[in-house]
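Student: Sharing a sequence plus its predicted fold:
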Amino acid sequence: MTREARTEDYTRAVLRVPDLALTLRPRPAGQVSGTFPFDAPVHVVTAHNPGAERPGPAENAARQARLEAELDARGVRHWRSVAGGEDGSHAEEGALVAGLDDVAACALGAAWGQDAVFRWSSTAWTVLACDSSPSVDLGWEIGSAP
């Protein structure tokens, strides 16, 4: 899968955060619906499927556990998240992380081999590239988790 195709997958991903009972769906840029529940932007980082690699469920779970242990060791507040297709056909666990700026979030994503991380703010749902590729701003709609 090409870098461009992977970025397009990011733009269609629905985010579920069970502990916060919320589901975030991407919308066209500029369209925001719902109440942003944080004081500052948050990021979503995963250790699953780095770049073009697809290591399989056991390795992805082990990588994600190491990422979450790293966040715990650094004292970074985070919640388990799942991002993927609306229909559930593809899903990757991740962490919704509070307290990082874009540079730190991208550095963390890059350290885990990711093309991008998500940034969620009151005004946009952004696919924030971890390299020199362009980022993509989208809108968002928030609802209750199913």
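Tutor: Great, that's in hand.
Student: all contacts plus neighbour counts: C-alpha atoms, from now on.
Tutor: OK.
Student: could you show me where the strands are in this structure, in order?
Tutor: In the chain, strands defined by DSSP state E lie at 14-17, 22-27, 32-33, 42-45, 78-84, 91-98, 116-120, 125-129, 136-144, listed in chain order.
Student: For the fifth one, buried residues please.
Tutor: What that stands for is strand 78-84. Within strand 78-84, the residues that count as buried by 16 or more other CA atoms under 10 Å are 78, 80-84.
Student: any chance of these in TSV, plus distance to residue 7?
Tutor: Output for these, formatted as TSV (distance: CA to CA, whole Å):
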residue	distance to residue 7
78	24
80	22
81	19
82	17
83	13
84	13
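Student: and the comparison structure, right after this:
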Amino acid sequence: ADGNYEVTLMTKATVTWEGEVSWKPPAIYKSSCEINVEYFPFDEQSCLMKFGSWTYNGAQVDLRHMLQSSGTNLVDKGIDLSDFYMSVEWDILEVPAARNEEYYPCCTEPYTDVTFNITMRRKTLFYTVNLIIPCVGITFLTVLVFYLPSDSGEK
């Protein structure tokens, strides 16, 4: 991740009568993921983004996804993609979110986090037209040259 999280626009927090606090600052998150290019350009990639507190435990800050129903820790559509600008290189297949609790030896309370698993598929048209078709064409022409007679001037 970038590590330089900075709120550029100050927004107010919303407090409900139950004491729940929601703060939604606009932000851009940068992250890097390990990629597997074994099936390039016909590949799918999966990237995890984990949000949690290292300072406050689960008793002090109980992180939950706003669409999480009781009895489950998984949300199928973890990110609202209605304002997402379609990428020319990737299709987003799914973005489930999961709430996790981790106990550490130092503490009795759990530390909670919400992890988003972003699964993307590469759009292959660009690579097919500009990489695969020319390589196949050159390979075909190279093999075809050996079918010409050796005394032919067309070689």
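Tutor: Structure received. Keep in mind that this is a model prediction, so the values were computed, not measured.
Student: Quick TM-score on the pair, please.
Tutor: Remark: TM-score between the superposed chains equals 0.24 [TM-score structural alignment, normalised by the length of structure 1]; 62 aligned residues with a CA RMSD of 5.1 Å.
Student: So residue 16 of structure 1 is in contact with residue 82, correct?
Tutor: Yes. In this structure, residue 16 of structure 1 is within contact of residue 82 by CA atoms under 8 Å, at 5.2 Å.
Student: Specify the local secondary structure of residue 144 of structure 2.
Tutor: At residue 144 of structure 2, secondary structure determined by DSSP: H, G, I helix; E, B strand; the rest coil is helix.
Student: For it, grab the count of nearby residues.
Tutor: 10 (other CA atoms under 10 Å).
Student: check contacts around it.
Tutor: Listed by CA atoms under 8 Å, 6 or more residues apart in numbering, residue 144 of structure 2 has no contact partners.
Student: any idea how far it is from residue 21 of structure 2?
Tutor: 71 Å (CA to CA, to the nearest Å).
Student: same deal with residue 100 of structure 2?
Tutor: Computed as CA to CA, the residue 100 of structure 2 to residue 21 of structure 2 distance reads 20 Å.
Student: More neighbours: these two, which one.
Tutor: residue 100 (17 against 10).
Student: shouldn't the more buried one be in contact with residue 52?
Tutor: No. Using CA under 8 Å, residue 100 of structure 2 makes no contact with residue 52, being 9.4 Å away.
Student: what is in contact with the two at once?
Tutor: Residues touching both residue 100 of structure 2 and residue 52 (CA under 8 Å, 6+ apart) are 112-114.
Student: leaving aside the residues next to it on the chain, what's closest to residue 94 of structure 2?
Tutor: Spatial nearest neighbour of residue 94 of structure 2, chain neighbours left out: residue 119 (5.5 Å); criterion: CA to CA, 6 or more residues apart in numbering.
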